[in-house]
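Enquirer: next one to model:
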Amino acid sequence: MSLVVSKGNQDFLYQQVMQLVRELCEQGTLLPGEKLPSLRKMAEKLTVSIPTVKLAYQTLEVQGLIEAREKSGYFLKTAAVQVARPKRVKLSREPVSVNMQVLIEQVYDAIHQVDMVPFGIANPVAAAPTDKMLARTMRRVMSMAGSRAINYGAMDGYAPLKKQLIHRYLDFGIGIDNQELVITNGAQEALTIALKCVAKAGDVVAIETPCYFGIIELIESLGLKALEIPLCPDDGIWLDDLTQALHDHDIKACVFSTAINNPVGSFMPNHKRKQLVELLESRDVVLIEDDVYGDLYFGAERGTPAQAYSKKGLVLTCASFSKTAAPSYRVGWLIAGKFAARARRFKRAFSCSTSLINQWTLYEFVASGEYDRNLKLLRQTLRGNKERMIWCLQQALPSTVRISDPQGGCVVWIDLGKDYDSVRLFHLALDEGITITPGYIFSATNKYRNCIRLSYGLPWSERLESAIAKLGELLHLAKK
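Expert: Alright, predicted model coming up:
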């Protein structure tokens, strides 16, 4: 095929441009999630006018082949193949004690091995790295801080960073008192403190299923019992199942991803989030919202934190910079509300303070505007990576496989079918230099042995595409 259009052709010039784009797609030259040449560049290559290319692109957008992204250009959409979504699971009858430590340790050991294809780690920042920007910022901070750079910080956090976060929540109409916000060592410490504030060993805590395994292990370590509430792959917790669970059990608290779920990638719309808070507060049940992926949405706007809908102060919000700026900095926060005094005591007992130099650097990074600019780039990159990964999975895996369609975040959830063992596939992939996360560890009740989670929070490359093809080849060896 030649990149040529001709005025002598019976088709209009814009129609020839459209056909050219279609052929690029069919030949695999242009893959889902990739950006098309700009209007100007395509016009120059084809020796046609910019309005001609624009009309071609707009027509292809109407036809659903490409999409325009604000201030970014046009991108090829995922092929319109009907991929079945993961099935709804049944509500658990009874809360259970948790014991997932051994397999979780194996997964952690695997994801930190060098020279592996790291599909097993959810580190979205790797798709649009901040290391150079943060290095510049930290050098500037160390110059300003002098000897303070090596000192302990305030127990509840660096005051300017706290004020900055409080101002950002005002965008959602959420007013936060300075004493209610505690800076933590990542969101995991925030979740730990929140659970310690509202529950004790033996209490029942409702979690979504599938659920991030770090929460499951945390519940195990605190001696709590987990009650799994099924998750819709599109818009979060099934509220009818939650209502039934509240009727049947003495639930002390719920730990839910109120925005973007890990591992499914569902997005709870604002009206449903409001209903969730109203339901729980009508029964005086605390909601601990895990909002670490809230800023990594793919839709038109960010979901409003559940904190905004609370009337009784029974919502605690946990978030961090780990998924949006710097996982190694371990800077998160907890909005503790009426539980603030208790939260501050636990923070002091657990870790005294969070790294001052890291907090200061992040404060300057946000204040400079670089954080928000990179965050926008990160969302765009992750969205493109998601579309590429789903397309590659469609090519590599059997048509019977069910694949989630994440509405944000950096992971995709795959139901391989009842005949396959994800733990076996985990070990087979490891031998080939590929890490994946077996679905088994995303449940407190041994569900999802036939599921896996893959991360697309990576710089995309042919190596990743080859690794996905290799997983497809290994799959027949993972049969039960």
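Enquirer: C-alpha only now, for contacts and for neighbours.
Expert: OK.
Enquirer: chain neighbours aside, what residue packs nearest to L181?
Expert: I335 (4.6 Å; CA to CA, 6 or more residues apart in numbering).
Enquirer: and the residue most central in space within the chain, what does it touch?
Expert: The chain has G409 as the residue nearest its centroid, 2.3 Å off, counting by CA atoms, centre = their mean. By CA atoms under 8 Å, 6 or more residues apart in numbering, G409 lies in contact with 124, 260-262, 265, 293, 296-297, 382.
Enquirer: on that earlier part again, neighbours of the residue nearest to L181, how many?
Expert: Using other CA atoms under 10 Å, the number of residues around I335 comes to 27.
Enquirer: that one: what's it in contact with?
Expert: 176, 180-182, 316-318.
Enquirer: any idea how far Y297 is from it?
Expert: I335 is 21 Å from Y297, where distance means CA to CA, to the nearest Å.
Enquirer: before we move on, the earlier item: out of the contacts of G409, which is most surrounded?
Expert: If you rank those by neighbour count (other CA under 10 Å), N261 sits at the top with 33 neighbours.
Enquirer: next up, the contacts around the closest residue to that one other than its chain neighbours.
Expert: Closest residue to N261 apart from its sequence neighbours, by CA to CA, 6+ apart: F267 at 6.9 Å. By CA under 8 Å, 6+ apart, F267 lies in contact with 234-236, 258-261, 406-408.
Enquirer: if we can go back for a sec, between the contacts of I335, which is closest to R40?
Expert: Comparing the contacts of I335 against R40 with CA to CA places C318 closest, at 44.7 Å.
Enquirer: what is the burial count for that closest one?
Expert: Considering only other CA under 10 Å, C318 is surrounded by 29 other residues.
Enquirer: for K132, same thing?
Expert: 9.
Enquirer: equivalent analysis for A135, please.
Expert: 12.
Enquirer: for comparison, sequence B:
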Amino acid sequence: MVSGISSGAQAVPLYQEVADKIVRLIEEGVLRPGERVSSLRKVSEQYGVSVTTAIQAFILLEDRGLVEARPKSGFFVRVPRPVLREPAMAKTPRAITAVTVGALQSRLFEAAMMPHILPLGGAVPSPELLPTVKLNRILASVARRAGKSGISYDMPPGSEALRREIAKRTMNAGATILPQEIITTSGATEALMLCLRAVTVPGNVVAVESPTYFGVLHALEELGLKAIEVPTHPRDGMDLDALERMLKTRNLAACLAVPTFSNPLGALMPDEGKERLVRMLEERQVPLIEDDVFGELHHGPHRPRLAKGYDQTGNVLLCSSFSKSLAPGYRVGWVAPGRFYERIKTLKLTSTLATATLPELAIAEFLANGGYDHYLRSARSFYAANVQRVGQAVAAAFPEGTKVTQPQGGFVIWVEMPAGVDALRLQDDALAHEINIAPGPMFSPTQGYKNCIRLSCGVPWTPRLQQAIQTLGKLAQRQL
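Expert: Model prediction:
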């Protein structure tokens, strides 16, 4: 047995001697960043110490930030991580704007349909991460048991079993919503469209976050509505002081916001901010449409509170779906529209008439038997790690001065590049390299954010993804 450790009295603990020798190998370049360190058993043999001592040495090296453990792979020399700089809150025009982003959205979706394109543009979870086998098994079982009712219309308000499970989950988010206050929909997109139709007429003005989800902007465009942008902080969400000033000077028909993990910034509005938002809109009887599609995908230990939890008059229309968290293709969403319930129920009949029956029942059973919570625990862990990993890769590969958001939930990041980079041109160049990204102008009614892009972290980390980020960085650098 070869030993580099003396057998006499130790001036320092034995495990620290082992750790110091590995540190020297790292400092002298024998072990390079990203390389695998010898296994615990091998280190034990090399230095003539027990496995327990080797474990203590690696714990010390981890604490020093020199190595990192990878599940089922061992310990690796940690790659130095660049310091992430977050974008500042953008100054947005106060003008009321007609929306025209439909063409940009169509281009993004067309690229997303191409199987050879790496899908970093859409906020869609990778199918390989979803509990497909379990859901398919449940769907087949439900179909056998349901018989004829499984292929019949499930008229509004939709599946009672699903509404009951949804009501239970909203309690975990600080809101008390009864099953009879919920209407199921064909995804969150229909829920948002129904809410906008219920509280506006063509020509009305709706306050939106800036930047905001392009699907919201497309909905406004199709309904003949106008938008006014409210500055939004990458961490704390909508600037409520700016919104309050708008409420005093503008005639707003509604406010549409994503207080929990906004898209594309990933911002999380503090609880006191959510309460203030609800109260200020309630005082002026301006409906709040709350989009909560990412709420279940928190990276921290607790599910954030819903703004709906502060609603006392039914002024908040809460929308969500299972598309981001469980099954995009099932197209099952829901809305708790408060005092607009009857109006939404009627509009649903003129929209899709009914929500697909079997997907509703399958999701209801998956929620009831605990499968959803079990799946979410692993999904949250994956997204938290992948968001951090992709963000670090972007910071390392993109031009100097690039800024990246650090969301605490969801799986998208917002990248602000130096002013000389044109995001639309970058999208063209990226597609030529079989990479799809979402350019910043899609997320603004005034088509601002010309040097910004949104990237999805819902794709598992692979050499291809790593190479794609490096390619994007090089393409952005060429524009400077």
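Enquirer: picking that back up, will you turn the contacts of G409 of the first structure into TSV that also has secondary structure and distance to Q359 of the first structure?
Expert: Shown next, in TSV, are these (DSSP: H, G, I helix; E, B strand; the rest coil; distance: CA to CA, whole Å):
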residue	secondary structure	distance to Q359 of the first structure
P124	helix	20
I260	strand	25
N261	coil	26
N262	coil	26
G265	coil	28
Y293	coil	19
L296	coil	21
Y297	strand	24
L382	helix	26
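Enquirer: show me the strands in the stretch 101-250 of the second structure, by range?
Expert: 118-119, 183-185, 205-210, 226-233, 237-238 (DSSP state E, counting those that start in this stretch).
Enquirer: so which of those is nearest A103 of the second structure?
Expert: strand 226-233 (17.2 Å).
Enquirer: quick check: the closest one compared with the first structure, mean distance?
Expert: Following superposition, strand 226-233 of the second structure is found to deviate from the first structure by 0.6 Å on average (mean CA distance after the TM-score superposition for the first structure).
Enquirer: what helices or strands is that strand leaning on?
Expert: Strand 226-233 of the second structure is packed against strand 97-98, strand 205-210, helix 214-222, strand 237-238, helix 240-249, with contacts defined by 3 or more CA pairs under 8 Å, 6 or more residues apart in numbering; DSSP states H and E.
Enquirer: give me whichever of those is most buried.
Expert: strand 237-238 (a mean of 28; mean count of other CA atoms under 10 Å).
Enquirer: and A419 of the second structure, helix, strand or coil?
Expert: coil (DSSP: H, G, I helix; E, B strand; the rest coil).
Enquirer: ok, for it, nearest residue in space, not its chain neighbours?
Expert: Nearest to A419 of the second structure is N451, by CA to CA, 6+ apart, at 5.8 Å.
Enquirer: and S353 of the first structure, by the same measure?
Expert: M155 (4.4 Å).
Enquirer: of the contacts of G409 of the first structure, closest to Y74 of the first structure?
Expert: L382 (15.5 Å).
Enquirer: who's in contact with that closest one?
Expert: By CA under 8 Å, 6+ apart, the neighbours of L382 of the first structure are 124, 127, 409-410, 456-457.
Enquirer: which of the residues you listed are retained in the second structure?
Expert: With both residues aligned by TM-score structural alignment, their matches' CA atoms under 8 Å, the contacts of those that the second structure also has are 409-410, 456-457.
Enquirer: a markdown table for those, including distance to R273 of the first structure and secondary structure?
Expert: Formatted as a markdown table, those follow (distance: CA to CA, whole Å; DSSP: H, G, I helix; E, B strand; the rest coil):
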| residue | distance to R273 of the first structure | secondary structure |
| --- | --- | --- |
| G409 | 18 | coil |
| C410 | 22 | coil |
| Y456 | 27 | coil |
| G457 | 26 | coil |
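Enquirer: top of those residues by neighbour count?
Expert: So for those (other CA under 10 Å), the most neighbours sit at G409, 34 neighbours.
Enquirer: roughly how far apart are that one and Q380 of the first structure?
Expert: 11 Å.
Enquirer: residues of stretch 92-109 of the first structure that come out buried?
Expert: By 16 or more other CA atoms under 10 Å, the buried positions in stretch 92-109 of the first structure come out as 92, 95-100, 104, 107.
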